[in-house]
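[1] attaching a predicted model along with its sequence, questions to come.
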Amino acid sequence: MDLVSLLGKNVRALRDQAGLSQEELAFRASMKRSYLSDLERGTRNPSVRALGRLAVALGVHPSKLLDDG
């Protein structure tokens, strides 16, 4: 699995675990919901800034977003 797809899978799983909608997570991460949707589907390459914002919004270390374990 490539990193972009892995990131999307992990963001969605962590968002679901936190009980957040895409809209709520996007708001917390200061990004558009459509951008978050693209990230979760693996159709958009994330910026480093976006990774940091998502990690903070989800309350996880940024490395957790790319964990393949």
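    Perfect, I can see it now.

[2] contacts and neighbour counts: CA atoms only from here.
    Fine.

[3] now do stretch 3-23: everything it contacts.
    Contacts to stretch 3-23, defined as Cα atoms under 8 Å, 6 or more residues apart in numbering, come from residues 25, 32-33, 36-37, 39-46, 54, 58, 64-68.

[4] out of these, which are buried?
    In terms of neighbour count (16 or more other Cα atoms under 10 Å), the buried residues within these are 25, 33, 36-37, 39-42, 46, 54, 58, 65-66.

[5] and here is the other one:
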Amino acid sequence: MKNRLKVLRAEHDLTQAKLAELLDVSRQTVNAIEKGKFDPSLPLAFKAARLFKLKIEDIFQDEEV
């Protein structure tokens, strides 16, 4: 799954560690999501969307689209 998490994190001047803390996950999880190695759960995707005040589909996109 493609995502804009790294870009959004940079725009908001957040480290991976700080974003992980805000999302209540590990830094390694944030890193894996940013690299496309791990797809977030639906609750985690909603949490990220709320944090950045965006819709889920504005952050995460299906690779086939």
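    Okay, I see it. Bear in mind the structure is a predicted one, so any value in this text is a computation, not a measurement.

[6] so what number do they get for TM-score?
    The TM-score (TM-score structural alignment, normalised by the length of the second structure) is 0.81; 61 aligned residues with a Cα RMSD of 1.3 Å.

[7] before we move on, the earlier item: how about the buried ones among the contacts of stretch 3-23 of the first structure, which pair is most distant?
    Arg33 and Leu66 (20.4 Å; Cα to Cα).

[8] now check the second structure for the residue matching Leu20 of the first structure.
    With the correspondence set by TM-score structural alignment, Leu20 of the first structure lines up against Leu14 in the second structure.

[9] check which helix or strand covers its match.
    Assessed by DSSP states H and E, Leu14 of the second structure sits outside every helix and strand.

[10] ditto for Glu23 of the first structure
    Element membership for Glu23 of the first structure (DSSP H and E) is helix 22-28.

[11] residue range in the first structure corresponding to the host helix or strand of Val30 of the second structure, please.
    Assigned by DSSP H and E, Val30 of the second structure belongs to helix 27-34. Mapping helix 27-34 of the second structure onto the first structure (TM-score structural alignment) gives residues 33-40.

[12] relative to the second structure, what is the average displacement of that stretch?
    Here stretch 33-40 of the first structure, set against the second structure after superposition, deviates by a mean of 0.5 Å using mean Cα distance after the TM-score superposition for the first structure.
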